[in-house]
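*Asks:* Kindly generate the corresponding structure for this input.
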Amino acid sequence: MRRRIAHIVIITVAALGLPAAVGTLGVRRAADEVYPQRAPSVAAPERAAPALDPGRPTVAIVLGSAGANVADTLAPYEVFAATGRFNVVTVAPTSHPVTLTGGLDLVPDLSFTELAAQATEPPDVIVVPQLHGPTSEVVEWLRTQRRQGAPLLMGVCVGAEVLADAGLLDGRPATSHWLKLIGLRRSDPDVDWTEGVRFVDDGDVVTTAGVLSGIDGALRVVERLIGPTEAERVSRELRWSGYRPGRPVAIADEDPGPRDLVALLSAAYRWDRPTTGVLLADGVGEIELAAAFRPYTELSYLARLEAFSVDGRAVRSRHGLTFLPRSGWNPARPGVDRVLVPGGASGGSAALGDTSIPVVALHDSGEFPFDGALRDIADTYDVATARWVAKSLQYPVPDRELRGPRWPWRLTAMPLLLAGAGAGAVILVGRLPRLRRGEAPVWSRWSRKRRIGSSGGR
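*Replies:* Model (predicted):
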């Protein structure tokens, strides 16, 4: 009996251990691909540091040396830039290109040193998105800015963690991404962490909920520094329907749920993750770019993205940011499974010439850019994943119905097949010695005993 119990235990461990081990390796690989390292195949163009107009407030959006979240960075940038009333610059510890989520390489406008050379006082507004990698340089810079003046600080999503690390949120109310709040309450108990609102305005510190809530936080700053009329105008221009002047919009208190399992399945078992090209072209909107990168990578792990331009040269976005492609376009050897065209850049497929691979124009005019990305994910992958992406963005699913497969059943089958393979391998190994000795399999011996017992009964 003990041997049988031990055998059952070993089979159970193998059935659970194999999918867990394979899944762990898959998750690590997927996480590493969110910020893929850049090879210096495209040199950064010569740049002159932008001149700051002393008659305008300056907004500095901080980047980490190792990377920053693409939506946390570009969405507030476009809000401030669309007003035409601010000096809006991206700043980083150095002037080297910074990789944003999914492999979009951004050339900072100014390094910390260059900004200090131009301005005798800190920026009027400092925006801190989620940063990738070590943050010690940014934390020290933020402390220095605070000591030298009283800038308005804005933490977007997980960027609130950087402000907390700098000691700038102690004893104050703040918010962050719903998934990150679980850990922040433990790591930073001196902060009064709040949920259920798009942003928390605590005077000289504004913090926002997840990802696209950064738009609301930026609009709130515009409202305070310029006025609600301008904030409403910009929200309409960007097709953002969530803004309400004078107060933050209440949002649902989110928690992990069973339907969120799609994220783990994708990270652990999507071994055939496709390589998807993203066409960069001059004049593309910053939020349109964010919608082409964030939904397919971080927390969804749907594709490996390859940013390219038609001629392989750097491009300038609608409001003047410089982005470096990873390659140029080679129609004979595209190297990607399909192409996403943010904002209908330069005619999309027409700019690429004759190509046999699918070319997807992500955005329709008159809608918020992330709506198109969610529709594409539902159609290309499944609706459950599209809804998870919307939840991770803290963005309500668009009114129009998402169409596509309802659930990733093939991915769901992978851990079950691995469990069966693990259990089967243990059973086979246990039977090999008997097979070598020529003994009948267990089922054969059981069958024989039943026949003998039946004969005896007669």
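*Asks:* can we go C-alpha only for contacts and neighbour counts from here?
*Replies:* Noted.
*Asks:* Assign residue 445 to helix, strand or coil.
*Replies:* Assigned by DSSP: H, G, I helix; E, B strand; the rest coil, the conformation of residue 445 is helix.
*Asks:* swap in residue 96?
*Replies:* Here residue 96 takes the coil state, with states given by three-state DSSP.
*Asks:* Pull the number of nearby residues for it.
*Replies:* 16 (other CA atoms under 10 Å).
*Asks:* structure for this one too, so we can compare:
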Amino acid sequence: MTWRFVLTGGLGLAAVFLVVAGGWIVFLPSASSAGALQPIPGEETRATVEALKPTKRVRPVVAVVGINDGTEITDYLMPYGILRRADVADVVALATQPGPMVLYPALKVEPQATIADFDAQHPEGADYVIVPAMVREDDPAALRWIRSQAEKGAVIVGVCVGAKVVAATGLLDGRKATTHWYSLEAMLREHPSIRHVADRRFLVDGRVATTTGISASMPMSLTLIEAIAGREKAEAVAAELGVANWDARHASGAFTFTRPFALTAIGNSLAFWNRETLGIELSQGVDEVSLALVADAWSRTYRSRVMTFAASADVVESRNGIRIIPDEVSASTTRMPAAPLGRKPAEALDDTLKAIAERYRENTADFVAMQLEYRRRVTPQ
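*Replies:* Here you go, the predicted structure:
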């Protein structure tokens, strides 16, 4: 596991001590250069939607693919859950190999099929392939399969650091792209022909799309729904999610490695005596989008880790058919102080960040939001 991935999926002591040992923390900026969000020209938005329209089937097939031992939880479950909720496509959650998937930084799930199963059922390939961040950006099986799907005409969507996986296939060579703010420099260094475009939450160039950090898979998924089924359908799903706007507007300067970010990482990582395990209770029909966002956020505080529990060891099936394997039977850990899984997903994330601020202070909530590449919505008191 590279420490770049550890940062985007939970920073880790290796990155923290690199900052300290380097002695350059004093030279970090004291704040990000957050500017106002600039509107996206209507022509650009229309071109993006047009480029994403399905060309193979009236009802498209969407494959969300990951490796079994380290696929980012929100990158994997959020596009799946949103697209399944919309019911405008046949969506399947895949793994490269048989057996359960250990998602990062929390949750264990059963994939619905392997990539070999998918190829047998859909020899003509998918219409869309969603590629999350993976602990191994050069996994041979994943890269071969993504290339093969592109050759069959699928639109490839690299979510967050999944863009680096797509880049490793060669599909981003010479194209416009973006990725999580922390991995951008490394991606451009490793693939210098990629043309980064700032201040865009997602980009489409030809038959390849990429997004910024973890939370960007929500607007990307809504844009796919709009391309498949129209604006009215996307608006209805957005209302269910608690999202008011899902265009590509983004303030890239708001997300950077700052002194407060580094100091929070150091302080929380070194407070090992004050770290806790929080249990999140699973129930049949749980919304996998809210679950992913809540578990992901609490797992990024460096003050807590997340375990799941249920009344029995039996798998728990989510709202849209993801089979989740509980970590524990009954709760042997502290119950999570706020797990608003019944709320709209966007509201669940905001509530979770608020709860993190109350438990671990505002700087930790800001630290988590920065990792998610998410602008906190602070509710007036």
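*Asks:* Please enumerate the strands of the stretch 1-150 of structure 2.
*Replies:* According to DSSP state E, counting those that start in this stretch, the stretch 1-150 of structure 2 carries its strands in the segments 61-66, 71-72, 90-95, 101-104, 108-110, 113-114, 128-131.
*Asks:* Of these, give the one that comes closest to residue 267 of structure 2.
*Replies:* Proximity to residue 267 of structure 2 (CA to CA) singles out strand 101-104 among the strands of the stretch 1-150 of structure 2, at 22.4 Å.
*Asks:* how about that closest one, aligned to which bit of structure 1?
*Replies:* Aligned using TM-score structural alignment, strand 101-104 of structure 2 spans residues 98-101 in structure 1.
*Asks:* that older thread, any idea which of the strands of the stretch 1-150 of structure 2 gets closest to residue 307 of structure 2?
*Replies:* Proximity to residue 307 of structure 2, assessed across the strands of the stretch 1-150 of structure 2 by CA to CA, is greatest for strand 108-110 (9.9 Å).
*Asks:* winner for burial among the strands of the stretch 1-150 of structure 2?
*Replies:* Ranked by mean neighbour count, the strands of the stretch 1-150 of structure 2 are led by strand 71-72 with a mean of 28 (mean count of other CA atoms under 10 Å).
*Asks:* check the fit of it onto structure 1 and give the mean distance.
*Replies:* Superposed on structure 1, strand 71-72 of structure 2 shows a mean distance of 0.7 Å to its aligned residues (mean CA distance after the TM-score superposition for structure 1).
*Asks:* residues in structure 1 matched by that strand, start to end?
*Replies:* Mapped onto structure 1 using TM-score structural alignment, strand 71-72 of structure 2 covers residues 68-69.
*Asks:* Name the residues that touch the matching stretch?
*Replies:* With contact meaning CA atoms under 8 Å, 6 or more residues apart in numbering, stretch 68-69 of structure 1 is reached by 98, 99, 100, 101, 129, 130, 131, 132, 294.
*Asks:* want to try a markdown table for the residues you listed, with distance to residue 263 of structure 1 as columns?
*Replies:* Formatted as a markdown table, these follow (distance: CA to CA, whole Å):
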| residue | distance to residue 263 of structure 1 |
| --- | --- |
| 98 | 26 |
| 99 | 23 |
| 100 | 20 |
| 101 | 17 |
| 129 | 22 |
| 130 | 20 |
| 131 | 21 |
| 132 | 20 |
| 294 | 14 |
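*Asks:* quick one: contacts for residue 79 of structure 1?
*Replies:* Residues near residue 79 of structure 1 by CA under 8 Å, 6+ apart: 215, 218, 219, 234, 235, 238.
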